[in-house]
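Student: Give the three-dimensional model of this entry:
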Amino acid sequence: MLKAVAIFAVVIAVGLAAVLVLALTKPDMFRVERSLAVRAPAGAIYPLVADFHRWTDWSPYEGRDPAMKRTIGGSSQGKGATYAWDGNSNVGAGHMEILEADASSKLRIKLDFERPFEGHNTAEFTFVPQGDATLVTWAMYGPAPFLSKLMQVFINMDGMIGKDFEAGLVSLKKLTEK
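Tutor: Alright, predicted model coming up:
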């Protein structure tokens, strides 16, 4: 019996060590991005992204908690606009601030998560003209602390966040191609 317990303990220790080693091999930074061509000029898409009041029209995160508390402040849109949220376990809590706003090409947002995990990232929307369309790219990137690396051993962050970005881009497309 003691031998079986010792073998079990060794197997558990080796498994735990393997998970920790795998976590250490993950990159120190992460980046998730998705792009979609929208048949509209950047000027038609940009206002939906640069004004946090409009995010309820297209963001996939807005419908996950109907009781979510939102606080929108700073500038009405563009650089200096702020948005804070506090919701259920599906949306957590955090805040955003638009740091850079160029209606023809880019919007950069400081994105801080408070719950369920602390995180300090950057979100970007870029708009690249392509004939009668605009290639819209939604990206998020930032540091990957050890806890994030450990989670990445079990969870595909790109797939999890990427599907939300894809849904948001499709919503932006529907709104601007009407």
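Student: Every contact and neighbour count from this point should use C-alpha atoms.
Tutor: Noted.
Student: Surely Asp158 and Met140 touch.
Tutor: No. Between Asp158 and Met140 there is no contact under CA atoms under 8 Å: 10.0 Å.
Student: Mind listing the shared neighbours of these two?
Tutor: Residues within reach of Asp158 and of Met140 at once, by CA atoms under 8 Å, 6 or more residues apart in numbering, are Arg31, Val32, Glu33.
Student: what's the neighbour count on the second one?
Tutor: Using other CA atoms under 10 Å as the criterion, Val32 is surrounded by 17 other residues.
Student: got the contact list for it?
Tutor: Val32 neighbours (CA under 8 Å, 6+ apart): Ala139, Met140, Tyr141, Met157, Asp158, Ile161, Gly162.
Student: circling back to that earlier point, pick the one among the shared contacts of Asp158 and Met140 closest to Ala23.
Tutor: When the shared contacts of Asp158 and Met140 are compared for distance to Ala23 (CA to CA), Arg31 wins out at 16.6 Å.
Student: Now show me the structure for the sequence below, then we'll compare the two:
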Amino acid sequence: MRWFLWFVLVIALITGALYGVGRFLLPNNLEVVREATVERPRAAVFAMMNDLRIAKEWSPFYARDPDADYSFSGEPGSGQSMRWSSNVREVGAGRMSIVNSTENEEVEGIIEIGERATLNSRQELRPVEGGTHVSWTITAQCAEGWINVPCRYMNLVMRGMVQTELDNGLARLKTLAEQLPNVDFEGLNPMFDTVEPQSFVYSTVETSTSDQAEIDRAEAIGLDQVRRFMTEYNLTQAGPLVRVVTDFDANSGRMSFRVGYPFSGPTPLTVVGVQLGQTPSGEAMHVLVEGSRTQVRTAYLQMNAYLQAHRVPLRENGLPWEVVHQQATPEGGQTRIEIFMPLQ
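Tutor: Sure, this is the predicted structure:
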């Protein structure tokens, strides 16, 4: 009997010691911070964080089970949520929600891993030379009550696990982001609309892709044909000049495009030297560019980079078109052009 009392006493002492250590020496909070540098502008990195449909691609859970079931609600940014369910034990089921988002700077969220844990997530972006510094912080707080002390011990176990998961996720983010074009589109502010078609009289121009003087000369010849035709048939111009790219071959240095005007009035029965049709229509992303021709070329690069970073698909075989609100002259001046990209 005496040995049993000693056994009970030892167990009580050990339990009391463990409780005391857990309650008074172990922290009530878990905080893990991991960092990485991604060699891409922060707008591209932010695009991959602020949309959970994209974020799942570099999630450490996704790497373990790409075939897990995912469902999403809400638009990118604050309020968007993602649920997942997997037969892989380490992945399980859970939900992630974005609770706050500051463009190109920070994404805050909550990660609920089944009934096991609820974690707070904060991802911060800072531009550095050659790319973006990413800091990912995970925090959790133990609830009061009987679970408090076991939770504090669990934090000791989870710390290393969370560090590994964050490192894996940041490594995948770096790999995927660095496959994107190295073009900074921060401040681009594109608009998305459904564009209606208009009756369009145009000439088809085929010319160089690189000789701007030759492009201007070829376009001027085409527009002269269009204007003479509109005058002859009393067509009224119904909008700014429109350019529609129909082919662009960088290897051969050649391109073709349609240039002309939307018009109102009866459609001519006879067409010589020009063609009649419709301006492009449907879903499109568009950006207004005001400045030099160099800025227009830069805008094209930025728009393509934006579409790739946000996983926005272009329409199959779709090519861009421009609405020219103000044309720069050979002597100089400012260009005011709206660039449209056709979307699926």
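Student: TM-score, when you put one on top of the other?
Tutor: The TM-score (TM-score structural alignment, normalised by the length of structure 1) is 0.84; 174 aligned residues with a CA RMSD of 2.2 Å.
Student: just to revisit the earlier point, take the contacts of Val32 of structure 1 and write them to a markdown table, including distance to Arg39 of structure 1, neighbour count and secondary structure.
Tutor: A markdown table is the format used below for the contacts of Val32 of structure 1 (distance: CA to CA, whole Å; neighbours: other CA atoms under 10 Å; DSSP: H, G, I helix; E, B strand; the rest coil):
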| residue | distance to Arg39 of structure 1 | neighbour count | secondary structure |
| --- | --- | --- | --- |
| Ala139 | 20 | 19 | strand |
| Met140 | 23 | 22 | strand |
| Tyr141 | 27 | 16 | strand |
| Met157 | 29 | 15 | helix |
| Asp158 | 26 | 17 | helix |
| Ile161 | 24 | 15 | helix |
| Gly162 | 21 | 19 | helix |
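Student: List the members of those residues that persist in structure 2.
Tutor: Retained in structure 2 (both residues aligned by TM-score structural alignment, their matches' CA atoms under 8 Å) from the contacts of Val32 of structure 1: Ala139, Met140, Tyr141, Asp158, Ile161, Gly162.
Student: Just flag the most distant two among these.
Tutor: Greatest spacing in the kept ones among the contacts of Val32 of structure 1, by CA to CA: Tyr141 and Gly162 (12.0 Å).
Student: Would you map the strands across structure 1?
Tutor: Taking DSSP state E, the strands of structure 1 run over residues 29-38, 69-74, 81-86, 93-102, 106-115, 119-130, 133-143.
Student: Relative to Leu175 of structure 1, which of these is closest?
Tutor: Short answer: strand 29-38, nearest of these by CA to CA, at 10.0 Å.
Student: list the contacts for the residue nearest the centre of structure 1?
Tutor: Residue closest to the average C-alpha location in structure 1 (CA atoms, centre = their mean): Met140, at 5.2 Å. Shown in contact with Met140 of structure 1 (CA under 8 Å, 6+ apart): Arg31, Val32, Glu33, Asn121, Thr122, Ala123, Glu124.
Student: how near is the equivalent of it over in structure 2 to Gly114 of structure 2?
Tutor: Matched by TM-score structural alignment, Met140 of structure 1 corresponds to Ile138 in structure 2. For Ile138 of structure 2, the distance to Gly114 of structure 2 equals 17 Å [CA to CA, to the nearest Å].
Student: How about Lys174 of structure 2?
Tutor: Distance of Lys174 of structure 2 to Gly114 of structure 2, computed by CA to CA: 28 Å.
Student: which one of those two has more residues nearby?
Tutor: Per other CA under 10 Å, whichever of Lys174 of structure 2 and Gly114 has more neighbours is Lys174, with 20 against 14.
Student: Just give the closest residue to that one, not the sequence neighbours.
Tutor: Val38 (5.3 Å; CA to CA, 6 or more residues apart in numbering).
Student: Surely that neighbour and Leu176 touch.
Tutor: No. Taking CA under 8 Å as the definition, Val38 of structure 2 is not a contact partner of Leu176, at 9.8 Å.
Student: Between these two, tell me which one has more neighbours.
Tutor: Neighbour comparison, Val38 of structure 2 and Leu176: the larger count goes to Val38, with 25 against 16 (by other CA under 10 Å).
Student: if I line the two up, what does that one land on in structure 1?
Tutor: In structure 1, Val38 of structure 2 lands on Val38 (TM-score structural alignment).
Student: these two touch, right, that match and Leu135?
Tutor: Yes. Assessed by CA under 8 Å, Val38 of structure 1 is found in contact with Leu135 at 6.2 Å.
Student: Same list (the strands of structure 1) but as CSV, adding distance to Ile45 of structure 1.
Tutor: As requested, the strands of structure 1 are exported to CSV (distance: least, CA to CA, whole Å):
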stretch, distance to Ile45 of structure 1
strand 29-38, 9
strand 69-74, 20
strand 81-86, 17
strand 93-102, 12
strand 106-115, 11
strand 119-130, 9
strand 133-143, 9
